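Colleague: Let me see the structure of the following:
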Amino acid sequence: MENLERQTKYRRAKKRVQEEKGFYSHFTAYVIVNVFLLLINSDFIDEGFNNWLNWNLYITPFFWGIGLFFHWVKVFNPNIIFSKQWEERKIKEIIRKGNTTDYF
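Modeller: So this is what the prediction gives:
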């Protein structure tokens, strides 16, 4: 029984490592490709920093960044809106008010 638990924990940990590895690979590709695209599309060699205000340069990083954000949320699962601290405060508030019977 203990061996089965250990194997389950190992599989979960391995899956988690693979998910994080995938995110970091995605992030690395995002940085490298977008820096490369900005340098090429801005015509940096001829124009210098004069062309960097062109909004067309930032379409790919913006939309890819949105996808990268959702990948981050999927992998690291931050509960931004309803965090553990919020849950604990809400539970204590409901208990303090004594309104626990209203919810069942």
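Colleague: For the rest of this, base every contact and every neighbour count on C-alpha atoms.
Modeller: OK.
Colleague: hey, where'd the strands end up in the protein?
Modeller: Assigned strands in the chain: none (criterion: DSSP state E).
Colleague: For it, just list every one of the helices.
Modeller: Applying DSSP state H to the chain gives helices spanning 2-41, 44-47, 59-76, 84-97.
Colleague: one more to put side by side:
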Amino acid sequence: MEINYTEEGRYYRAKKKVEEIRKFYEHLAVYLLCNPIVIAVNLLTSPGYLYFWYSLFGWGIAIVLHGLKAFGFSPLFNKEWEQRKVKEFMEKEEQAKKTWE
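Modeller: Prediction:
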């Protein structure tokens, strides 16, 4: 796979990375603003059953995964994995094309 080192290509990749980081910070801000409301509603309406932990932990896991992806620490589905899968699908398609000929 050929890498585009032109100024335009570098600008596009940098802009895309900044957008990913901005979206993560927006996601984090919503998490930090909404969960205190969930906690307050839980404690005011049914203090005997603390369900706000589900929101904190479930959404917290999503925040951590989003942050890992936004800052390039994606151990499972990274660029190398994407390139391998693209190559794999292209090879399968080529083999299927040969069987039809």
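Colleague: Quick check: TM-score for this pair?
Modeller: The TM-score (TM-score structural alignment, normalised by the length of structure 2) is 0.60; 71 aligned residues with a Cα RMSD of 2.5 Å.
Colleague: tell me the centre residue of structure 1?
Modeller: Residue closest to the mean C-alpha point of structure 1, counted by Cα atoms, centre = their mean, is W72 at 1.8 Å.
Colleague: That residue maps to what in structure 2?
Modeller: Pairing criterion TM-score structural alignment: the partner of W72 of structure 1 within structure 2 is identified as G67.
Colleague: State the number of residues packed around the residue lying closest to its match once chain neighbours are set aside.
Modeller: Using Cα to Cα, 6 or more residues apart in numbering and skipping the chain neighbours, the partner closest in space to G67 of structure 2 is F24 (6.1 Å). F24 of structure 2 sits with 21 neighbouring residues when counted by other Cα atoms under 10 Å.
Colleague: Quickly note the distance from F24 of structure 2 to V30 of structure 2.
Modeller: From F24 of structure 2 across to V30 of structure 2, the span is 10 Å (Cα to Cα, to the nearest Å).
Colleague: quick one: stretch 21-34 of structure 1 aligns where in structure 2?
Modeller: The counterpart of stretch 21-34 of structure 1 in structure 2, using TM-score structural alignment, spans residues 22-35.
Colleague: Mean per-residue distance, that stretch versus structure 1.
Modeller: Compared with structure 1 after the fit, stretch 22-35 of structure 2 shows a mean deviation of 0.4 Å (mean Cα distance after the TM-score superposition for structure 1).
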